[in-house]
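Participant: I need the structure of the sequence given here:
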Amino acid sequence: METLAGQGPWFDDHGGCFIAETLSPPVSELTERYQQIIASAAFQQRYRSLLKHYVGRATPLTLVENFSREIGVKTYLKREDLAHTGAHKINNALGQALLAQMMGKRRVIAETGAGQHGVATAAACALLGIECVIYMGLRDMQRQALNVQRIRLMGARVVAATGGTQTLKDAINDALRDWVANADTTYYLLGSALGPHPYPAIVRYFQSVIGDEARQQFAALEDGALPDALVACVGGGSNAIGLFSAFIEEPDVQLFGVEAAGQGESSGNHSIRFGQGGQSRSGVLQGCRSYVLQDANGQIGETHSIAPGLDYPMVGPEHAQLRDSGRANYLWASDDEALQALQLLSRCEGIIPALESAHALAGAIKVARQLPPGARIIVNLSGRGDKDMQTIAQLTSAEENPQ
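Facilitator: Predicted structure coming up:
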């Protein structure tokens, strides 16, 4: 795994640490302690053992031959859906929970949108014997009821965020307020590669295991070669930056992030932060500067996606840097395109992806049209679709039984 040196606080014009004075002490403590703790032999031994024996790493790199024939390029899936708790989120949750324990914190709080970060954090805290509170938008709790049940079963408390749009942004706001009130005993376990420094660096570090494994596995399967392209969905951006991290310095490997286009950019019901319609501009939100969906007055814009984990108005600062520099390209996939890609993979391969991961698959279909014959790509299958079955069933039923 990569070192943390040199990661942040700034990614060119993006990143930073924009926090209230009341949060300065816990953020300063975290900044001072995390590199020291992560560099220790005790931490590394414990974390790597848990990745292997608890999480089930390394996750496979699976050649999906039927899907490859359908889209026209040789496609491998990095199977984060097979990690314990069903998504990539466990890599970061477990690492930060260990960090919290070694910092002497007795309580962990976290936010969640799709529920997978909440599930992963609840699992890590149950394992380590730490009190756990998960903040989740009321709307997300309703559409991710299965994950709410999983979180509660593992002993964590779920607190509904009832303000604003009742989604991920509002859950983060409530979690930050909790942290301010309880900083002495509480660790805030942020789930994506954003927020105030040092969180983007920490999350990148714990998710870099995805890219490290994928690079080694691809080379073993393809006679030492590198893939032609990588594709991953981008909400805040943790699964994508985890995959990209091992290949950023390889200019021959194209990087593609896929945002949630919802019902289309012109509809206003989307979560496109790198859009062309003037709705997204550089701004500060929840601790860092990056591209943020805003209205004409600079107020945070409303978002929409079929995938709750992509329903967020800001993109992580390192993705903003990669986009501005031209190192990575960012595509869009609509709700309908994601659902079609989900159905295609399910029917071709017997693998049901999460709705977030389905956006990456929809992006891969678009990327395949740009690549030459014989191209080979890796798609990060960041989570499995169990959590979304109620939504999927409702949408596919509507397709089969139109009014």
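
Participant: Please count neighbours and contacts with C-alpha atoms only from this point.
Facilitator: Fine.

Participant: Make sure I have this right: residue 59 is in a helix.
Facilitator: No: going by DSSP: H, G, I helix; E, B strand; the rest coil, the assignment for residue 59 is coil, not a helix.

Participant: Tell me how far it lies from residue 205.
Facilitator: Between residue 59 and residue 205 the distance is 17 Å, computed by Cα to Cα, to the nearest Å.

Participant: between these two, which one's more packed in?
Facilitator: Between residue 59 and residue 205, residue 205 has the larger neighbour count (other Cα atoms under 10 Å), namely 24 against 21.

Participant: you'd agree the more buried one is up against residue 3?
Facilitator: Yes: between residue 205 and residue 3 there is a contact under Cα atoms under 8 Å: 7.2 Å.

Participant: Skipping its backbone neighbours, what lies nearest residue 162 in space?
Facilitator: Computed as Cα to Cα, 6 or more residues apart in numbering, the closest residue to residue 162 that is not its neighbour in sequence is residue 138, at 5.7 Å.

Participant: List the contacts of that neighbour.
Facilitator: By Cα atoms under 8 Å, 6 or more residues apart in numbering, the contact set of residue 138 is 160, 161, 162, 166, 167.

Participant: ok, residues contacting the lengthiest helix in the chain?
Facilitator: Across the chain, the longest stretch assigned as helix under DSSP state H is helix 199-221. By Cα under 8 Å, 6+ apart, the residues outside helix 199-221 that reach it are 1-4, 7-9, 58-59, 61, 78, 88, 91-92, 95, 190-194, 224-227, 238-239, 241-247, 316-318.

Participant: One more, please, to line up against the first structure:
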Amino acid sequence: MKTTYQADEQGYYGEFGGAFIPEMLYPNVVELREKYLSIIQESSFREELQQLLSDYVGRPTPLYFAERLSQQYKTKVYLKREDLCHTGAHKINNTIGQILLAKRLGKTRIIAETGAGQHGVATATVCALMGLECIVYMGEIDIERQAPNVARMKMLGAEVRPAKSGSRTLKDATNEAIRDWINNPVDTYYIIGSVVGPHPYPDMVARFQSIISEEIKKQLFEKEGTENPDYVVACVGGGSNAAGAFYHFLADEKVTLIAVEAAGKGINSGESAATSALGKTGIIHGSKTLLMQSEDGQITEPYSISAGLDYPGVGPLHAHLFKSGRAAFVAVTDDEAMQSGLNLCKTEGIIPAIESAHALAVLEQQQFKEDNIVVINLSGRGDKDLNTYIGYFGY
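Facilitator: Below you'll find the model as predicted:
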């Protein structure tokens, strides 16, 4: 794979990445950086991870040919069914990997941040599986709009701590988790849920999620006689599902990568989370990346109807993919996403997470050829979003 799309030793993708952290966290991050690659390459680690992904998570997830959707849009549409993973989203791929890593590092207490709640549920799940203490930080607003996931976390034995500052969403939950880590550096491991944060997290999370594109290649070869689709489409907040779906295609420029951001009520409405269109280079949560910010560098509050996409930045890999032109970045409004989500329900009998519905909206925005193979990463199921769907459509 071309090194240009992989993190270098300092954790940079081009000009983005690195580790900008408080001195108190330096020992934790350095320990992780020095040990993670050797640990995850050990045969015993790989065997345990593979066994859990197969028997517990339910991998491989299907690559489903969406026949009626394909007829509707006059192209070949395949859905990578990450919504069928245990816990209902791709997040579990990463938390399983990181909990095994945390155990090998001797950590006994796990913290996490969550927006839509899917990463929180996935973290609480693996902590229950391994018998470790779990504390999940979640914005107060997200706690209200993602009540089913809050209940799941509590049933799994996790403590859910509300973030009451700032916009009371994902950014603030992440701030609280980092504060906790600073105060508990010895026994605590922070499971970050996306390809964000200080090096080595973006690289590590992308590696754990790369199982998605690894499976796509094998499954597509069985179905179409080629490993490579024409397009791979995924939604991007921080960007872990997109990093996983893109990973094994990064070096092959014949595969067009489409990253879909949340335009909210419109890119220029003041209520948006379209980082590539609105962001400038800055530092957030330990890495240098593209970030929505005011003239004087204050972080701009993002907005999306989807709790998992209202992050004011993107992971450094995605910032690099945007800046280098390797991936096309498009923005989808709340209305476009909700209509595309409902369309999938009615054409294929699949209720998608609202995050994933943003990716589906690309079918409306772009014209594909009849013989194109378009793989859309269906990153999560819509159970958690039923209240939002009900509120929007008036059911």
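
Participant: Any idea what the TM-score is?
Facilitator: Superposed pair, TM-score by TM-score structural alignment, normalised by the length of structure 2: 0.97. Supporting alignment: 392 aligned residues with a Cα RMSD of 1.5 Å.

Participant: quick one on the thing from earlier: any idea how far residue 110 of structure 1 is from the residue nearest to residue 162 of structure 1?
Facilitator: 15 Å.

Participant: ditto for residue 384 of structure 1
Facilitator: To residue 110 of structure 1, residue 384 of structure 1 is 21 Å away according to Cα to Cα.

Participant: Quick check: chain neighbours aside, which residue is closest to residue 67 of structure 1?
Facilitator: Nearest non-adjacent residue to residue 67 of structure 1, counting by Cα to Cα, 6+ apart: residue 348, 5.9 Å away.

Participant: that older thread, so which of the contacts of residue 138 of structure 1 hold up in structure 2?
Facilitator: Counting by both residues aligned by TM-score structural alignment, their matches' Cα atoms under 8 Å, these that remain in contact in structure 2 are 160, 161, 162, 166, 167.

Participant: now for the third one: what does it line up with in structure 2?
Facilitator: When structure 2 is aligned by TM-score structural alignment, residue 162 of structure 1 is paired with residue 164.

Participant: How many neighbouring residues does that match have?
Facilitator: Residue 164 of structure 2 has 15 nearby residues by other Cα under 10 Å.

Participant: What residues does it make contact with?
Facilitator: Residues in contact with residue 164 of structure 2 (Cα under 8 Å, 6+ apart) are 139, 140, 172.

Participant: same thing with residue 226 of structure 2?
Facilitator: Shown in contact with residue 226 of structure 2 (Cα under 8 Å, 6+ apart): 217, 220.

Participant: distance of it from residue 112 of structure 2?
Facilitator: 39 Å.

Participant: can you check residue 166 of structure 2 too?
Facilitator: Distance, residue 166 of structure 2 to residue 112 of structure 2, by Cα to Cα: 18 Å.

Participant: the more surrounded of those two?
Facilitator: Neighbour totals were compared for residue 166 of structure 2 and residue 112, and residue 112 leads with 29 against 11 (other Cα under 10 Å).

Participant: roughly how far apart are the aligned residue in structure 1 for that one and residue 372 of structure 1?
Facilitator: For residue 112 of structure 2, the aligned position in structure 1 is residue 110, judged by TM-score structural alignment. From residue 110 of structure 1 over to residue 372 of structure 1 the distance is 43 Å, taken as Cα to Cα.

Participant: Same question for stretch 58-70 of structure 2: list its buried residues.
Facilitator: 59, 60, 61, 62, 63, 64, 65, 69, 70 (16 or more other Cα atoms under 10 Å).

Participant: Let me have these in TSV, adding distance to residue 341 of structure 2 as columns.
Facilitator: TSV is the format used below for these (distance: Cα to Cα, whole Å):
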residue	distance to residue 341 of structure 2
59	24
60	24
61	20
62	19
63	18
64	17
65	17
69	12
70	15
